[in-house]
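S.K.: Got a predicted model here, sequence first, then my questions.
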Amino acid sequence: MQFLTPLAFLGALLAVPIILLYMLRLRRREMLVSSTFLWQQILQDQEANTPWQRLRRNLLLLLQLLILALLVLALARPFITVPSVSAGQTALLLDASASMNATDTTDGRTRFEEARLRALEIVDTLSADSIMTIIRVGTTPEILTPYTGDRERLRGAITAAQPGIGRGDWLTALTLAAEGGRGVEDFSVVIVGDGGLNEGDNLPSISIPGDVRFIPVGISDQNVAITALASRAVPGQAPQLFAQLTNYGATDAEVVFSLQVDDNPVPLVSERYTVPAESNLPIVSTAALTQNFSTLHANLTLSVNSVSQDYLTEDNDAWYVARQTGDRTALLMTEGNLFMEQVLRSQPGLQLFRGDVNRPLPQQPYDLYIFDAYLPPTLPDADMLIVNPPASTDLFTVGTEQTDVRNIEVVPG
């Protein structure tokens, strides 16, 4: 809440003389009486009327102070700022970058959840003759809904939006929004996000034909992350591990860095580090890595005695996949797709075999199975690429859209 005339609060000083009137002794006329019955009451009155005594509960005093407070508040002319857009055409850009998963809002929600609430408030302020489009700014900007004045459609698009795990392509998103406003007399752009832009984004070079408003979400920059992970093989020595830890906050962070090799649940490395504020910490590990490892999984957590916070945990894990030596084998099962076969045979490091769809799958295992317009009676327990499946399986249903599919495993039998 803000005030148009904050100097009006000086009127609250009038409460001082009002209170003093109740604290000072009252002056009364002395009179002679023929009875001593009222002496006790007179003594009580004298005690009560002694100057600077503690105030007693007085309803009239409370009412006078309340009237004064309301009068001062009215003179100060309070107002609140409500996100709104003017009539016309508006492009609303919703930040969906990975940093929007942070939980540093006042209510414990993620930044993206807070951004959705702000966007819904803006939709509610649209006038009857206004139209709006919603653009989700992720790794690839996506138009969630074209320009429309249907509030329910806009609200549905915002409610269904989800944050991503990469950077937001703001150059493309703003260019897309600007192109939609060419030739429009009353055009504006509203950005709801945390203000994190990619390094090198030259946003001022984009000419936007209208006003641009930015509504920020998020209140803290405290975050630690693994920003690099790699391994290098040195001739005659065990592979070396290289990692980089980044502290985006303003205070030093005490962290624990652990490393797991392949599927071994026991960490090969578990060490404590102090990452300076707003700095990177390179790590060169001398852990005894074997020459034939497949994957490395690094994890970063705050130590129990760390005074800093970590509001974004999605960047606390990193994986490194070792480059495989030798060719990988693939089995192509198709009824005659020569174009696909030629493309696969042109891939370096891939040894392609073609099977007969009229016969069972070979017993020999392959690194990858490619099924083109064909499915075997039993799917193999291996990596698969299924193109144009002729029928539904336990993994999917033909004719429906599959969303957020990951870590599918086939259990034989």
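M.R.: Received it, and whenever you're ready, just let me know what you need. Everything numeric here is computed off the predicted structure, so don't read it as measured data.

S.K.: Please count neighbours and contacts with C-alpha atoms only from this point.
M.R.: Will do.

S.K.: Please enumerate the helices of the chain.
M.R.: 15-23, 39-48, 59-76, 111-124, 151-160, 170-180, 338-345 (DSSP state H).

S.K.: The fifth one to helix 111-124, inter-axis angle?
M.R.: It refers to helix 151-160. Interaxial angle, helix 151-160 versus helix 111-124 (axes from the mean of the first three to the mean of the last three CA atoms, to 10 degrees): 180 degrees.

S.K.: Out of the helices of the chain, which is the most enclosed?
M.R.: Across those, the average number of neighbours (mean count of other CA atoms under 10 Å) peaks for helix 111-124, which reaches a mean of 21.

S.K.: That one packs against which elements?
M.R.: Packing contacts for helix 111-124, counted by 3 or more CA pairs under 8 Å, 6 or more residues apart in numbering; DSSP states H and E, involve strand 89-95, helix 151-160, strand 187-193.

S.K.: Could you give the number of residues near residue 128?
M.R.: For residue 128, the neighbour count with other CA atoms under 10 Å is 11.

S.K.: check contacts around the residue nearest the centre of the chain.
M.R.: Centroid-nearest residue in the chain: residue 100, 1.8 Å away (criterion: CA atoms, centre = their mean). Contact partners of residue 100, counting by CA atoms under 8 Å, 6 or more residues apart in numbering, are 110-112, 163, 193-194.

S.K.: quick one: it from residue 116, how far?
M.R.: According to CA to CA, to the nearest Å, residue 100 and residue 116 sit 11 Å apart.

S.K.: so which of the contacts of residue 100 comes closest to residue 306?
M.R.: Nearest to residue 306, judged by CA to CA, of the contacts of residue 100 is residue 110 at 22.3 Å.

S.K.: Quick check: that closest one touching residue 98?
M.R.: No. Look at residue 110 against residue 98 with CA atoms under 8 Å: they stay out of range, at 10.9 Å.

S.K.: Identify the residues contacting the residue nearest to residue 345 when sequence neighbours are not counted.
M.R.: Spatial nearest neighbour of residue 345, chain neighbours left out: residue 352 (6.1 Å); criterion: CA to CA, 6 or more residues apart in numbering. Listed by CA under 8 Å, 6+ apart, the contact partners of residue 352 are 329-332, 344-345.

S.K.: next up, a second structure to put side by side with the first:
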Amino acid sequence: MMGLSGLPLGTLLGIFGAAAAAVVVLYILKLRRRAVPVPFSRMWDSVLRDKQATELFSKLRRLLSLALQLLVLALLVLALGDPKPKEDLRAGRHLVLLIDASASMKAVDVAPSRLGVAKAEAEKLVRGLGAADRAIVVQMGSVPLARSSMSGDQGELLGAIAQVQASDTRADLEAGLSFGRDSLRGLPQGELVVIGDGAYGDAESVAALSARVSLEGAVPRFVPVGKSGKNLSITEFSVRRYPLDKSRYEVMLEVTNLNDAPAEVELELSGDGVIVDVTRLKLGPSEKLPRFYQDLAGASRTLTARIKAAPGTDDLPADDVAYALLPERRRARILLVTPGNTYLEAALLLDEYLDVAQVAPGAPFPDGKFDVAIFDGVAAPVTERIGSALYLNPPAAGAPVPLGAPLTDFGFDTWDRKSPVLRFMSMGDIQVAKGFAFKPAPGGGDKVLGASDHGPILVSGSREGHRFVALGFDPRDSDFVLRIGWPLFVLNTINAFIEEDTGYVSSFRTGDVWHVAVPGSLGSVTLHEPGGQKHAVPVSDGRAVFRGELAGFYKLSGGADDAPLGEFAANLSDLEESRIQPHKELTLAGKKASAVSIAAVSLRSDVWIYLLLAVIALSAVEWVTYHRRVTV
């Protein structure tokens, strides 16, 4: 049985009636003949008798021509009604195609890759959608990304599938399911179709994860891809400075064998694009093998590690390469404004990369720009020549933060252990004879780094683009200067200002939100990805904020002339994502996700296409019969 999903039958009959009347009128006008006087003679009697004999056949031929025209019209009008089988007139299904785009989908255990197979499976589902079915294509990486709208247009959906690209991150299954559930809310017959390798952790973690997400009636489906879980990977790669000698560094690298059999790999280290070390490593089953390198010769800025394994032992090339930047060390200019402070001067002597210029309060500053100014008991105005400032016991006039009540016999009752200014420090035992508390304005952006029970005594913030740290007492009025924490505090503060602290980040982890330090007070910068793409990213509190999904070297530029601002590296470094053993089953929200077969999906039945083809065929028949004088 057929039904109409387009214009209703009454409307179609009205259109056909009006159009048919017009066709008949035009046909009658076509048959009209002009009266032409001609000479008459009895010699035409035989011709007229022959014509009368064939007149009935001529009328039949003309009626056949009219019938063909009316049939073409009827087919065109019927196509406007979009006839379909009765079963296709029901409410269609709504599918969310969650295509796994995690790093494990770059595995080549199936040709051309797991992602290639997943996209082919998604294309099969799209080509098999019913006439009333709709689907949306979602790229499921560290965050879900919709590649199309909810549509029944095969061209749009196939184009969206072609745009799906694998990243160097793990897939956030919980976020993907939540996105799919929200996309299906209020739509009938919703289905969540996960197309991937199912490598989202062990069964317990996947069950716990999916249990947190309610599918709200959507039917879970799973299309598995992949067949092997063999892999060797670089799971750690970092560079760190020596805390007491920042001119030296150490490289730490870890190679992991995720196979059940022993394996051999060739580890290749390249510095600035040139191979500097090649080592042959033997690893036992499931073994993690760390390697350490001190001051690699031939490497000055970029460092790349690469492993090469025997064929058939490593199906995932994405975690065979890791990247790092060697710490770049430069001399920092420090302006010290003090009437004389032996403890402060001694702390600055511990770092040979500090170029210190000391002046007395009220004296003119030396020429040139300074990275950091230290004001000891004074609060000179900060100019464009000074990047950041450390205030020790500032006076009320000119202090960056208003002073509060005076304090006696106090100490640090609380402090921010995560602040880079107080890194590796314990402040609880410090005793202070006298000082004062600060009164930072609520909501002003200042941050309390340390406080006594009577108020804040260590505050950080920013004024007109210049960062500062203020200490509410003279260190010489305490036992702070007698502790190892004193030089650490001074050097940590300087390093935090110039972003050269001992916790140097040689590479970021893909899939995380990165906070990359940028110089100056720019509101946004341009990020250059390893593949050449560019993005404008915002800057918050002196750091560019971006969620990266590709491993490799990144560059930052900005300012009026788009000048280079620095570079950094990013790595996969995810042991769980390197476990690429595929799963054939998946449980979502307590339900086993059933398989999707092409046979279970109704074929498209667009009858109007065949009606138009019939119109073309009849028009061709009419053209041939007309020119062969059959219907005229």
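M.R.: Looks like it arrived, so ask away. In this text the structure is predicted, and so the values were computed from the model without any measurement.

S.K.: Kindly provide the TM-score of these chains.
M.R.: Remark: TM-score between the superposed chains equals 0.56 [TM-score structural alignment, normalised by the length of the first structure]; 263 aligned residues with a CA RMSD of 3.5 Å.

S.K.: before we move on, back to that, tabulate the contacts of residue 100 of the first structure (CSV), appending distance to residue 72 of the first structure.
M.R.: Formatted as CSV, those follow (distance: CA to CA, whole Å):
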residue, distance to residue 72 of the first structure
110, 39
111, 37
112, 39
163, 46
193, 37
194, 37
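
S.K.: Pull the most distant pair out of those.
M.R.: Among the contacts of residue 100 of the first structure, 163 and 194 lie farthest apart (CA to CA), at 12.5 Å.

S.K.: okay, and the common contacts of the two?
M.R.: 95, 100.

S.K.: Which one of these two is surrounded by more residues?
M.R.: Ranked by neighbour count (other CA under 10 Å), residue 163 of the first structure and residue 194 place residue 194 first, with 23 against 20.

S.K.: And the more buried one, what's its match in the second structure?
M.R.: Here residue 194 of the first structure is matched to residue 197 in the second structure, going by TM-score structural alignment.

S.K.: and the gap between that match and residue 177 of the second structure?
M.R.: Counting by CA to CA - residue 197 of the second structure and residue 177 of the second structure are separated by 16 Å.

S.K.: one step back: of all the helices and strands packed on helix 111-124 of the first structure, which lies closest to residue 249 of the first structure?
M.R.: Nearest to residue 249 of the first structure, of all those, is strand 187-193, at 18.7 Å by CA to CA.

S.K.: quick one: that closest one to helix 111-124, angle?
M.R.: 150 degrees.

S.K.: Show me what strand 187-193 of the first structure is packed against.
M.R.: So strand 187-193 of the first structure, by 3+ CA pairs under 8 Å, 6+ apart, packs with strand 89-95, helix 111-124, strand 211-216.

S.K.: switch to 7 Å and redo it
M.R.: For strand 187-193 of the first structure, the packing partners by 3 or more CA pairs under 7 Å, 6 or more residues apart in numbering; DSSP states H and E come out as strand 89-95, strand 211-216.

S.K.: re earlier: settle this for me: the match of residue 194 of the first structure is touching residue 224, isn't it.
M.R.: Yes. Contact criterion CA atoms under 7 Å: residue 197 of the second structure and residue 224 qualify, at 5.4 Å.

S.K.: residue ranges for the helices of the stretch 351-500 of the second structure, please.
M.R.: Remark: helices assigned in the stretch 351-500 of the second structure by DSSP state H, counting those that start in this stretch are 485-498.

S.K.: contacting residues around the equivalent of residue 316 of the first structure over in the second structure?
M.R.: Superposed on the second structure with TM-score structural alignment, residue 316 of the first structure falls opposite residue 320. Contacts were defined as CA atoms under 7 Å, 6 or more residues apart in numbering; by that measure residue 320 of the second structure touches 233-234, 306-307.

S.K.: Tell me the residue in the second structure aligned with residue 203 of the first structure.
M.R.: If you follow residue 203 of the first structure across to the second structure using TM-score structural alignment, you land on residue 210.

S.K.: thought its match was touching residue 588?
M.R.: Yes. Between residue 210 of the second structure and residue 588 a contact is recorded at 5.2 Å, counting by CA under 7 Å.

S.K.: Comparing the two, which residue is more hemmed in?
M.R.: Applying other CA under 10 Å to residue 210 of the second structure and residue 588 shows that residue 588 carries more neighbours, namely 27 against 21.

S.K.: what about stretch 184-204 of the second structure, how long is it end to end?
M.R.: For stretch 184-204 of the second structure, the first and last residues are 27 Å from each other (CA to CA).

S.K.: Would you mind listing the buried residues in it?
M.R.: 184, 190-201 (16 or more other CA atoms under 10 Å).

S.K.: got CSV for these, with distance to residue 56 of the second structure too?
M.R.: Below are these laid out as CSV (distance: CA to CA, whole Å):
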residue, distance to residue 56 of the second structure
184, 66
190, 63
191, 64
192, 67
193, 66
194, 69
195, 69
196, 72
197, 75
198, 76
199, 80
200, 81
201, 84
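
S.K.: so can I have JSON lines of the helices of the first structure showing distance to residue 379 of the first structure?
M.R.: Below are these laid out as JSON lines (distance: least, CA to CA, whole Å):
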{"stretch": "helix 15-23", "distance to residue 379 of the first structure": "84"}
{"stretch": "helix 39-48", "distance to residue 379 of the first structure": "96"}
{"stretch": "helix 59-76", "distance to residue 379 of the first structure": "74"}
{"stretch": "helix 111-124", "distance to residue 379 of the first structure": "39"}
{"stretch": "helix 151-160", "distance to residue 379 of the first structure": "34"}
{"stretch": "helix 170-180", "distance to residue 379 of the first structure": "41"}
{"stretch": "helix 338-345", "distance to residue 379 of the first structure": "21"}
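
S.K.: can you tell me which residue in the second structure aligns to residue 258 of the first structure?
M.R.: So residue 258 of the first structure corresponds to residue 268, using TM-score structural alignment.

S.K.: can I assume its match is in contact with residue 305?
M.R.: Yes. Residue 268 of the second structure is in contact with residue 305 according to CA under 7 Å; the separation is 5.7 Å.

S.K.: Same drill for those two, tell me which one is more crowded.
M.R.: Taking neighbours as other CA under 10 Å, residue 268 of the second structure and residue 305 compare with residue 305 leading, 20 against 17.

S.K.: Next up, the contacts around the residue mapped onto the more buried one from the first structure.
M.R.: In the first structure, the residue paired with residue 305 of the second structure according to TM-score structural alignment is residue 298. Residues near residue 298 of the first structure by CA under 7 Å, 6+ apart: 258-260, 317-319.

S.K.: try it again with 6 Å
M.R.: By CA atoms under 6 Å, 6 or more residues apart in numbering, the contact set of residue 298 of the first structure is 258-259, 317-318.
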